[in-house]
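Trainee: here is a sequence with its predicted model. Questions after.
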Amino acid sequence: MSLTKEALQHIEQSHKTGTEVANGHALVIGDQFSLQDMEKYQDQRRRFRGKFSTKGLGDFTHYLGERAAAKTPVFIDRDDMAARCYLDIGSHEAPGHCDHAAILSLPKTPEFIAFHRANGNTFDQEGMVELLEDWGHLMTFANSKGEALELRKVIHAFRKVSIDDLTSIDSEKQEHSSQVGVMSKVTVKNAERLPATITWRLAPYEGLDERNLEMRVASLTKGGPGFRLRAMALDAAEQEIAGEFASRIEEALPELECLLGSFSP
């Protein structure tokens, strides 16, 4: 008995369908010979997979300390205050799948967020008073002479500040010319009661140490009393904060390989 071409193809497909491949971890099925992963039908996974994400520095280092093998690299991104580790990264000779990751994204504290919002901002009297009422417990104050000021008195001074507008016009007539000089001087009354600098004492990120951050206070007189706050040497301070972040991870995970940078598997 002879078989048609279609019958032979059917027998061939029937034979191949259900064939085990990949050491029994998958089957070839269907007319298109697609692969079916059999892992979900097994008692256990072939390997551990998962992603642990946290905002807690202590939780991140504890997780790795309990699970990561010695010399596993931890990639620390100082710019984003983040870190990442692939616990199954393997080696050059035996690379892993990078399916098991631990990720840290360190959040700013509410106090540091408030500091950044105030930096570069202009406040009227009411706005300055509200800022001090909300965050004054973190602040110390000094006037232009370097004298310390009390929070209660500083709030009172901002409430009572007023503007003097002194204008004088001097006119001088000469035989062949005339000159009119206009001098306008705007001053803030009781300036010595207002702070020239504000020092914030805060922890910038959760899990990091408290530190002092200074702001310069400038008085603005156009359109009424106003005040601009500007952080002093903030870039340098943030570099120090990033260095502390990296050091905390390195100190907590001495058996691992801590590297500055990022890695994409």
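Mentor: Okay, I see it. Numbers count the residues shown, from 1 in each chain.

Trainee: rest of the way, CA atoms for contacts and neighbours
Mentor: Fine.

Trainee: what's around Ser178, how many residues?
Mentor: Using other C-alpha atoms under 10 Å, Ser178 has 9 other residues around it.

Trainee: so what's it up against?
Mentor: Going by C-alpha atoms under 8 Å, 6 or more residues apart in numbering, Ser178 touches 171-172.

Trainee: okay, buried residues for stretch 76-87 please.
Mentor: 76-78, 81-87 (16 or more other C-alpha atoms under 10 Å).

Trainee: from start to finish, how long is that stretch in a straight line?
Mentor: 15 Å (C-alpha to C-alpha, to the nearest Å).

Trainee: starting at the chain centroid, how far to it?
Mentor: Its chain's average C-alpha position is 12 Å from that of stretch 76-87, according to C-alpha atoms, centre = their mean, to the nearest Å.

Trainee: run through who's touching it.
Mentor: Residues contacting stretch 76-87 (C-alpha under 8 Å, 6+ apart): 64, 67-69, 72-75, 98-106, 242-243, 245-246, 258-262.

Trainee: before we move on, the earlier item: just the ones in strands from the buried residues of stretch 76-87, please.
Mentor: Using DSSP state E, the members of the buried residues of stretch 76-87 that fall in strands are 76-77, 82-86.

Trainee: ok, so of those residues, who is nearest Leu202?
Mentor: Ala82 (20.1 Å; C-alpha to C-alpha).

Trainee: quick one: the closest one from Glu255, how far?
Mentor: 20 Å.

Trainee: try Leu194
Mentor: Taken as C-alpha to C-alpha, the span from Leu194 to Glu255 is 52 Å.

Trainee: so if I had to pick from the two, which one is more boxed in?
Mentor: Leu194 (23 against 15).

Trainee: all strands for the stretch 101-250 of the chain, in order.
Mentor: 122-124, 139-142, 148-149, 163-173, 178-188, 197-202, 211-220, 226-231 (DSSP state E, counting those that start in this stretch).

Trainee: for Gln32, find the nearest of those strands.
Mentor: strand 197-202 (63.4 Å).

Trainee: how about residues contacting that closest one?
Mentor: 111-112, 115, 138-144, 210-217.

Trainee: one more: stretch 163-176?
Mentor: So stretch 163-176 is in contact with 178-189, 221, 224-225, going by C-alpha under 8 Å, 6+ apart.

Trainee: equivalent analysis for stretch 106-123, please.
Mentor: Contacts of stretch 106-123 (C-alpha under 8 Å, 6+ apart): 55-57, 81-82, 135, 200, 202-206, 215, 226-231.

Trainee: now do stretch 229-237
Mentor: By C-alpha under 8 Å, 6+ apart, the list of residues contacting stretch 229-237 reads 118-122, 213-218.

Trainee: below is an additional structure, to be compared with the one above:
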Amino acid sequence: MSMDKSAIEAIQAAQTVADLTLALKDAELKTPLAAVPDNFRLSSLEQYLPGRCRYRGTMETVALDDFTNYCEEFSAAGAACFVDPQKMTARSIFNLGDIVEPGHADFSAKLSLVKTAEYSALLDINGSRSNQKTMAEFLEDYQDSIVCYAADGEAIPNSKAIAAVRRLTIEASRREDHESQDFKASRSALESIEARSEHGLPAGFRFECTPYNGLNIRSFELRLSVLTGGDAPSLIARIKRLEAQQEEMGRELQEKLASAFSGTDIKTYIGSFAA
């Protein structure tokens, strides 16, 4: 009796599954696998076991202390921490392994520092045009963190600086020069506009705050200028050397993590890692 094509294929599939099952058994894998007759793909049976075959997953936090404590608890040989100073984030991979014995790199912890309210407010006002009311309210809200100073660097009481911002006087002057000769005539005009305040307008101020929870307090220098071109004066505060400050904060984060992990197997690097 002859067999049709489908019967022959079914017998071949059954034999192939039996051979694959025997091969998987001989391999002594930590994760149980079964061969199923669906294009002979391999399916994991881990989900049917009482527990996982190995520990893995990602822990995420915004707290520096919780991040370091968790990393210290799961520190292992071959673990590494990668710090991104631009984003103020860090990622520790515990089962990274090495070149000889590489790991799966799927057990990690991620730190994402969040700006404090004071630092966020400072960045919001940096470089933006503010009217007198907005700038005065900013100085009032954060006066405990602010020290205003005049053009010569002498400190100005905050109450006096706020009053100066609230009450500005715009003075305009114009000068014209005329010249007439036999064959030509010329005319030039020079107009100047100056903002003044009877209370003494500050040239800038220092703003002290903790930029990110877990980092040290920093002092930011701001230059204050007045624009007089519109219907009402506008004020602009700009942070001096902001990019340099941000680079220093990134290095500070890396140094704090390196110090926290000094007694562990975790090594710290500036950069990122993708498996």
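Mentor: In hand now; what should we look at? This structure is a prediction, so every number in the text was calculated from the model and none was measured.

Trainee: and the TM-score, once the two are fitted together?
Mentor: TM-score of the superposed chains, computed with TM-score structural alignment, normalised by the length of structure 1, equals 0.90; 265 aligned residues with a C-alpha RMSD of 2.3 Å.

Trainee: circling back: which among the contacts of stretch 106-123 of structure 1 count as buried?
Mentor: Here, 16+ other C-alpha under 10 Å leaves 55, 57, 81-82, 200, 202-206, 215, 226-231 buried among these.

Trainee: report the buried residues of stretch 197-210 of structure 2.
Mentor: 197, 199-210.

Trainee: now, which of the residues you listed sits nearest Thr21 of structure 2?
Mentor: Thr210 (60.3 Å).

Trainee: rewinding a little: turn the buried residues of stretch 76-87 of structure 1 into JSON lines, columns for distance to Lys5 of structure 1.
Mentor: Listed next are the buried residues of stretch 76-87 of structure 1 as JSON lines, based on distance: C-alpha to C-alpha, whole Å:
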{"residue": "Ile76", "distance to Lys5 of structure 1": "62"}
{"residue": "Asp77", "distance to Lys5 of structure 1": "62"}
{"residue": "Arg78", "distance to Lys5 of structure 1": "66"}
{"residue": "Met81", "distance to Lys5 of structure 1": "65"}
{"residue": "Ala82", "distance to Lys5 of structure 1": "62"}
{"residue": "Ala83", "distance to Lys5 of structure 1": "60"}
{"residue": "Arg84", "distance to Lys5 of structure 1": "57"}
{"residue": "Cys85", "distance to Lys5 of structure 1": "56"}
{"residue": "Tyr86", "distance to Lys5 of structure 1": "52"}
{"residue": "Leu87", "distance to Lys5 of structure 1": "53"}
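
Trainee: I'd like the distance between Gln179 of structure 1 and Lys173 of structure 1.
Mentor: 6 Å.

Trainee: would you check the span in structure 2 matched by the top helix by length along structure 1?
Mentor: Criterion DSSP state H: the longest helix present in structure 1 is helix 234-252. On structure 2, the counterpart of helix 234-252 of structure 1 by TM-score structural alignment is residues 242-260.

Trainee: average distance between the matching stretch and structure 1?
Mentor: After superposition onto structure 1, stretch 242-260 of structure 2 sits on average 1.1 Å from its aligned residues (mean C-alpha distance after the TM-score superposition for structure 1).

Trainee: the alignment partner in structure 1 of Glu9 of structure 2: neighbour count?
Mentor: Superposed on structure 1 with TM-score structural alignment, Glu9 of structure 2 falls opposite Gln9. Using other C-alpha under 10 Å, Gln9 of structure 1 has 11 other residues around it.

Trainee: of the contacts of stretch 163-176 of structure 1, which is the nearest to Ile29 of structure 1?
Mentor: Using C-alpha to C-alpha, the contacts of stretch 163-176 of structure 1 come closest to Ile29 of structure 1 at Pro225, 78.8 Å.

Trainee: neighbours of that closest one, how many?
Mentor: Other residues close to Pro225 of structure 1 by other C-alpha under 10 Å number 17.

Trainee: hmm, Asp124 and it touching each other?
Mentor: Yes - counting by C-alpha atoms under 8 Å, Asp124 is a contact partner of Pro225 of structure 1 at 6.3 Å.

Trainee: list the buried residues of stretch 6-13 of structure 1.
Mentor: Gln13.

Trainee: stretch 143-153 of structure 2 now?
Mentor: 143, 146-149.

Trainee: Leu22 of structure 2: which of the residues you listed is nearest?
Mentor: Scanning the buried residues of stretch 143-153 of structure 2 for proximity to Leu22 of structure 2, where the rule is C-alpha to C-alpha, the winner is Ile146, at 74.6 Å.

Trainee: tell me the residue in structure 1 aligned with the closest one.
Mentor: Match for Ile146 of structure 2 (TM-score structural alignment): Met139.

Trainee: measure the residue nearest to that match when sequence neighbours are not counted to Ile163 of structure 1 for me?
Mentor: Among residues not flanking Met139 of structure 1 along the chain, Trp200 sits closest, at 4.6 Å (C-alpha to C-alpha, 6 or more residues apart in numbering). Trp200 of structure 1 sits 28 Å away from Ile163 of structure 1 when distances are taken as C-alpha to C-alpha.

Trainee: cool, and Met232 of structure 1?
Mentor: 27 Å.

Trainee: what does Ser171 of structure 1 give?
Mentor: In terms of C-alpha to C-alpha, Ser171 of structure 1 sits 26 Å off from Ile163 of structure 1.

Trainee: so which of those two has more stuff around it?
Mentor: Higher neighbour count among Ser171 of structure 1 and Ile163: Ile163, with 16 against 11, using other C-alpha under 10 Å.

Trainee: residue in structure 2 paired with the more buried one?
Mentor: Ile163 of structure 1 maps onto Ile170 in structure 2, by TM-score structural alignment.

Trainee: quick check: stretch 48-60 of structure 2 aligns to which part of structure 1?
Mentor: Going by TM-score structural alignment: stretch 48-60 of structure 2 matches residues 41-53.

Trainee: return the distance of that stretch from the chain's centre.
Mentor: Using C-alpha atoms, centre = their mean, the offset of stretch 41-53 of structure 1 from its chain centre is 31 Å.
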